[in-house]
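1. Below are the sequence and a predicted model for it; my questions follow.
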Amino acid sequence: MTRIMNHPVLGNVDDRERIPFQFDGNTYEAYEHETIAAALLANGIRKLRVHEDSGTPRGIYCNIGHCLECRVTVNNQTNVRACLTIVEKDMIIESGKQHPNLVRRMVEQR
């Protein structure tokens, strides 16, 4: 696990409660007040979804909510930004779902 354990402003992470959560069926641990993105990175997870057209892996890019690359599914709610969402106890997180490209499908049907 890679995580800053003692930060001069945020304090000592060991003083925080540990929170279990699931990602793609596996159980991991986060610390209270941690974002999904931070918790996944700390647990060695880099791939959060695949690109809708190319299928290439996507992960955390801007980490401030602008790029939408870190979209995941949280408790069956799709397109949740991992970098802005705080982990909650027993949260079920899944890789972002690859939605079909409707424009491409319409063109192919012609």
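-> Good, I have the coordinates.

2. C-alpha only now, for contacts and for neighbours.
-> Will do.

3. Report the separation between G44 and P8.
-> Applying C-alpha to C-alpha, to the nearest Å, the value for G44 to P8 is 24 Å.

4. So for these two, which sits in the more crowded spot?
-> G44 (11 against 6; other C-alpha atoms under 10 Å).

5. wait, what's in contact with the most centrally placed residue in the chain?
-> Nearest to the mean C-alpha position of the chain, by C-alpha atoms, centre = their mean, lies A82 at 3.8 Å. For A82, the contacting residues are T35, I36, A37, C70, R71, V72, by C-alpha atoms under 8 Å, 6 or more residues apart in numbering.

6. Surely V107 is in a strand?
-> No - V107 is assigned helix when assessed by DSSP: H, G, I helix; E, B strand; the rest coil, not a strand.

7. What residues of the host helix or strand of V80 count as buried?
-> Assigned by DSSP states H and E, V80 falls within strand 77-81. Under the neighbour-count criterion of 16 or more other C-alpha atoms under 10 Å, strand 77-81 has N79, V80, R81 buried.

8. most surrounded residue in the contacts of A82?
-> C70 (28 neighbours).

9. Included below, for side-by-side comparison, is a second structure:
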Amino acid sequence: MPTDSSFKRLAIQSRKNLRVWVEGRPVEVMEGDSAAAVMLAQGELPTRTTAVSATPRAPYCMMGVCFECLMEIDGVANSQGCMTPVREGMRINRQQGAKTLKETSALDKNSTSNKSSKNNTLNNNDILNEANGQDTAIEPKRTVVEDTL
């Protein structure tokens, strides 16, 4: 015996097709879809790995509570994919582990910390030396204090 349902399907005809980029490839999606829904529909699982143990994760609750849907959206890490509606030209990528500090435009392109950094990342000593105007290629002076008593 059928009853009236409060469930209403979205009118597909009223939604526009959009083009987004998923892991570098163009994908046609529908306006109103979330970034997490697009990743699930494309079979792009896992959508992230955890920072400490690199455990694979995927969207779970789809309502912004569990934070399992964190991904990189338009270059911004830790974006909640389930709460982010797609828009034309959006770039959606998996998030792999912890993010590192990368070279920014605030740093001089010719600075020694940029030259000495491996994988285009900076470590704490590079940052401190840059702030103090020291060349990171030069070892800091070591002073030995002898006890004369």
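-> Nice, thanks for sending it over. Note that the structure is a prediction, hence the values are computed from the model and not measured.

10. related to what we said a few turns ago, relative to the second structure, what is the average displacement of the strand holding V80 of the first structure?
-> Compared with the second structure after fitting, strand 77-81 of the first structure deviates on average by 0.7 Å (mean C-alpha distance after the TM-score superposition for the first structure).

11. With the second structure overlaid, how far apart is the helix or strand just after that strand on average?
-> Per DSSP H and E, the first helix or strand lying C-terminal to strand 77-81 of the first structure is strand 91-95. Following the fit onto the second structure, the mean deviation recorded for strand 91-95 of the first structure is 1.0 Å by mean C-alpha distance after the TM-score superposition for the first structure.

12. list the helices and strands strand 91-95 of the first structure packs on?
-> Contact here means 3 or more C-alpha pairs under 8 Å, 6 or more residues apart in numbering; DSSP states H and E; on that basis strand 91-95 of the first structure packs against strand 18-23, strand 71-74.

13. Looking at those, which one is packed in the most?
-> Most buried of these, by mean neighbour count (mean count of other C-alpha atoms under 10 Å): strand 71-74, with a mean of 24.

14. P26 of the second structure should be in a strand, yeah?
-> Yes - membership of P26 of the second structure in a strand is supported by three-state DSSP.

15. which position in the first structure aligns with C66 of the second structure?
-> With TM-score structural alignment as the criterion, C66 of the second structure lines up with C67 in the first structure.

16. Name the nearest residue to its match, sequence neighbours excluded.
-> Using C-alpha to C-alpha, 6 or more residues apart in numbering and skipping the chain neighbours, the partner closest in space to C67 of the first structure is Y61 (7.0 Å).

17. What count of nearby residues applies to the one you found?
-> 13.

18. and what of H66 of the first structure?
-> The tally of other residues near H66 of the first structure (other C-alpha under 10 Å) stands at 11.

19. Which residues are in contact with E88 of the second structure?
-> L18, R19, V20.

20. give me the number of residues near the spatially closest residue to the second one that is not a sequence neighbour?
-> Computed as C-alpha to C-alpha, 6+ apart, the closest residue to R19 of the second structure that is not its neighbour in sequence is E28, at 4.7 Å. E28 of the second structure sits with 13 neighbouring residues when counted by other C-alpha under 10 Å.
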